[in-house]
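Asks: need the 3D shape of this:
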Amino acid sequence: MNNAVSLSHSAQYLKKAVPMMVKYRMPVTPINYAIWYCYFQGNKPSLNIELDQVISEHQTCTQSKAKEIFDKHLSDEDLALFQEMSDKFHNTVENIQQDISITLGHSKSFSTSLIDSQNEINSLIDTNSFNDILGCVERLTDESIAMQDSAREFQTKLSVAYNEIKDLKEALNLSKEAADTDPLTGFYNRGKFDSDINDFCREYSEQTTESSLAALIMFDIDHFKRFNDDFGHQKGDEVIKLVAKKVKENLTDKAKVYRYGGEEFCITAYFDTINDLVAFAECIRQEIAKLAIRKKQDVNNKRAISASFGLAMLRPFTKSSVLVERADRALYIAKTHGRNRVEIAPDI
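Replies: Alright, predicted model coming up:
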């Protein structure tokens, strides 16, 4: 593997490597990064073949298997790539800082020359001092040209650094987005929910005034197992996608939606009143209830889709675990009362 690559070039591989690790549930370790980096670099076909085979058989690559692939195809020098790119990033920042200092130095020198020249011209009141004035103007011209050259050079360096840092930032943003997103629905995933729900509760508790109502909405698709049993898992995935599409179409700006697990989802949102909260959930429920799915070979065998909803309003200083428990209890009540309905959690 060629280590002599630019930061921008490394970022291109990073854009591809990190999302693959996330997709196949592989931790972002130096070893995993090295084998995926080499995979997309494409200069070791045998590594690509072996990694493809492992992923095809297991839908992941364990740490022990990754180490085995690394030892077979790569070396300790390749393991340094991750650290090298980090070093390059920091070096780029340091170079920018140095260039700024140098350019500021030129700027200060030019400013000093301007002041000195102004003082000199003010002192040249004799009409016979034209030669001295011309000499002063000539020095200023030289200083100005030097300053412009320095500024142009600095602008070029800034442009190169900006592009490289922008590439790296985009790569890291993509990898973070991939790590937080459920690939089937495009919603945030369970890991993101576990992180966000704590912030959701804390931020609401820190509000100086309770000008809005915060709520957690939990819902899941009714009788989802039957879709998988009767239509197959691919149709089950299609059901989840159809429901996700309806939810997206009816989301508000103040709502975040998560795939909590399987056919279960969560929404955190702010509302003006309880009536607004219930109306929001009812709207989504009714839109989902309009959906149906069928087998391709049997146009008459349609199966309606519906979902049950549990709502829990957030009280100040409520722990996230309590809020989730209350929403889950409301969802259970909706299920026991016949499904395809909305229930509000009782206060506990």
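Asks: switch to C-alpha atoms for all contacts and neighbour counts from now on
Replies: Will do.
Asks: the longest helix seen in the chain: what's the following helix or strand?
Replies: Identified as the longest helix of the chain according to DSSP state H is helix 130-180. The first helix or strand that comes after helix 130-180 along the chain, using DSSP states H and E, is helix 190-205.
Asks: hmm, who's touching that next one?
Replies: By Cα atoms under 8 Å, 6 or more residues apart in numbering, the residues outside helix 190-205 that reach it are 180-181, 214, 258-261, 268, 314-320.
Asks: repeat that with 7 Å
Replies: Helix 190-205 is contacted from outside by 180, 258, 259, 260, 261, 316, 317, 318, 319, 320, using Cα atoms under 7 Å, 6 or more residues apart in numbering.
Asks: what of stretch 240-249?
Replies: Taking Cα under 7 Å, 6+ apart as the rule, stretch 240-249 contacts 184, 185, 263, 284, 287, 288.
Asks: that one: which residues count as buried?
Replies: Residues of stretch 240-249 classed as buried by neighbour count (16 or more other Cα atoms under 10 Å): 240, 242, 243, 244, 246, 247.
Asks: just the ones of those in helices?
Replies: Counting by DSSP H, the buried residues of stretch 240-249 contribute 240, 242, 243, 244, 246, 247 to helices.
Asks: out of these, who's nearest residue 173?
Replies: Taking Cα to Cα as the measure, residue 244 is the one of those closest to residue 173, at 23.5 Å.
Asks: want to put them side by side, so please do this one too:
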Amino acid sequence: MTVRIDDTHRFAEMALAALRATGLCATPRNYELWYAHAEGKNPALSAHIQKAMDETGKVSQEKADALYDQLVQHDDISNDVINLVTRFHTEVTDLWDIVEKSGESASGHNEKLTSLSAQLRESTNNYPAVGTLLEGVLSVTKNMMSENANLENRLAASAEEVSNLQRDVEAIQAEAMRDALTGIANRATFDRSLDKHMTEAGEAKEPLALVLSDIDHFKKFNDTWGHQTGDQVLRFVADVMTANVKGKDLLARYGGEEFAIVLPGTTLKNAHMLADRIRTAVESRRLRKRRTDEDLGVVTMSMGVALLKEGETMEMLIERADNCLYAAKNSGRNRVIDEKEFSEMPQERQKGVA
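Replies: As a prediction, this is how the structure comes out:
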């Protein structure tokens, strides 16, 4: 796709103007973040920027850094790695098929040559006059058999190497699709999975629900106990959620302390029930710091649930689930709010976070 110079200049001016308006320095990271916002290609980023603004329209550098780390820094890298590994995986699979077929062919020729050699030796007993000629043929046959044996050995070694390489590629591909800290699916995998399931739901006329969740007061854990304890909280929540997500459902780390669950074939009511079951399971356990055994208290979560509408884009579905999530936070946290409840709430409770 051709990039128009005028458009890039316009986006750059919009980004710089936005940096001035929000009170941020024009550092490369800040500029890249606001340029991506100005392009409008990442609705989730734009929505988070709006929520990060205070009453005067300013954004703190801390929030800007968090948005950059969550939604800009790793997205392209993760997608590129997955695309590269997928293409390489296809090439390796094709090579494996060729090697297998070649090995079968060589083995078949070897068996035929062995049979022919035995027949020729029997013929020399019946027709001594042609013995010299047949011995020559046997010599050629023996050489061909030896070459075929060498070829089979080389092909067998190559096949084993290709098989090992294929396993390595599959391991790399799986690693690229996982969040390093929690072991669940990462943001890039979530985007791909949601897009795929939305297409399938539309074709099959089946429901598709999306749950977005956020750990309440997560910053307090980090500030009070340190980032290592914050990581322990994230892994704990991921483990509890994993135990409750089954079958085709996908659990992913959406970014920071946010998690997402894609629920194909699930109604709004059932998705709400699952989200509340997870919320209760997380709240029911008290955490203790691993090294010192100090009591960390109870972890709670706020969740928003939305159901895919006909003709809706992925960005629209995510935004509606995100609005429900923030309404849950604004209503006191530690609760699940779905889009039906959201539509019936007073407007002042739908916006902002308490």
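Asks: now what about the TM-score between them?
Replies: TM-score of the superposed chains, computed with TM-score structural alignment, normalised by the length of the first structure, equals 0.57; 243 aligned residues with a Cα RMSD of 4.3 Å.
Asks: circling back to that earlier point, now tabulate the ones in helices among the buried residues of stretch 240-249 of the first structure in JSON lines and tack on distance to residue 82 of the first structure.
Replies: Formatted as JSON lines, these follow (distance: Cα to Cα, whole Å):
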{"residue": "240", "distance to residue 82 of the first structure": "37"}
{"residue": "242", "distance to residue 82 of the first structure": "40"}
{"residue": "243", "distance to residue 82 of the first structure": "40"}
{"residue": "244", "distance to residue 82 of the first structure": "37"}
{"residue": "246", "distance to residue 82 of the first structure": "41"}
{"residue": "247", "distance to residue 82 of the first structure": "39"}
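Asks: wait, which of those residues is closest to residue 189 of the first structure?
Replies: residue 244 (12.8 Å).
Asks: the aligned residue in the second structure for that closest one and residue 252 of the second structure, how far apart?
Replies: Here residue 244 of the first structure is matched to residue 238 in the second structure, going by TM-score structural alignment. The gap separating residue 238 of the second structure from residue 252 of the second structure is 9 Å, by Cα to Cα, to the nearest Å.
Asks: quick revisit: just checking, what packs against the longest helix of the first structure?
Replies: Judged by 3 or more Cα pairs under 7 Å, 6 or more residues apart in numbering; DSSP states H and E, helix 130-180 of the first structure is in contact with helix 7-23, helix 81-123.
Asks: Provide the aligned range in the second structure for whichever helix or strand comes after the shortest one.
Replies: I take that to be helix 7-23 of the first structure. Counting by DSSP H and E, the next helix or strand C-terminal to helix 7-23 of the first structure is helix 30-41. Across the second structure, nothing matches helix 30-41 of the first structure (TM-score structural alignment).
Asks: what lies in contact with helix 30-41 of the first structure?
Replies: For helix 30-41 of the first structure, the surrounding residues in contact (Cα under 7 Å, 6+ apart) are 1, 13, 17, 47, 48, 66, 67, 70, 78, 79, 81, 82.
Asks: in that helix, what's buried?
Replies: 31, 32, 33, 34, 35, 36, 37, 38, 39, 41.
Asks: how far does stretch 324-333 of the second structure sit from the chain's center?
Replies: In terms of Cα atoms, centre = their mean, to the nearest Å, the centre of stretch 324-333 of the second structure is set 27 Å apart from its chain centre.
Asks: counterpart of it in the first structure, which residues?
Replies: The aligned range for stretch 324-333 of the second structure is 330-339, by TM-score structural alignment.
Asks: tell me the buried residues in the matching stretch?
Replies: Residues of stretch 330-339 of the first structure classed as buried: 330, 331, 332, 333, 334, 335, 339 (neighbour count, 16+ other Cα under 10 Å).
Asks: looking at the residues you listed, spot the one nearest residue 165 of the first structure.
Replies: residue 331 (46.4 Å).
Asks: wouldn't that closest one be in contact with residue 310 here?
Replies: Yes. When contacts are counted by Cα atoms under 7 Å, residue 331 of the first structure is listed as touching residue 310 (3.8 Å).
Asks: stretch 154-169 of the second structure against the first structure, how far on average?
Replies: Here stretch 154-169 of the second structure, set against the first structure after superposition, deviates by a mean of 1.9 Å using mean Cα distance after the TM-score superposition for the first structure.
Asks: that older thread, can you redo the buried residues of helix 30-41 of the first structure as TSV with distance to residue 119 of the first structure?
Replies: Below are the buried residues of helix 30-41 of the first structure laid out as TSV (distance: Cα to Cα, whole Å):
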residue	distance to residue 119 of the first structure
31	65
32	66
33	62
34	63
35	66
36	65
37	62
38	64
39	66
41	62
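Asks: no more questions from me, cheers.
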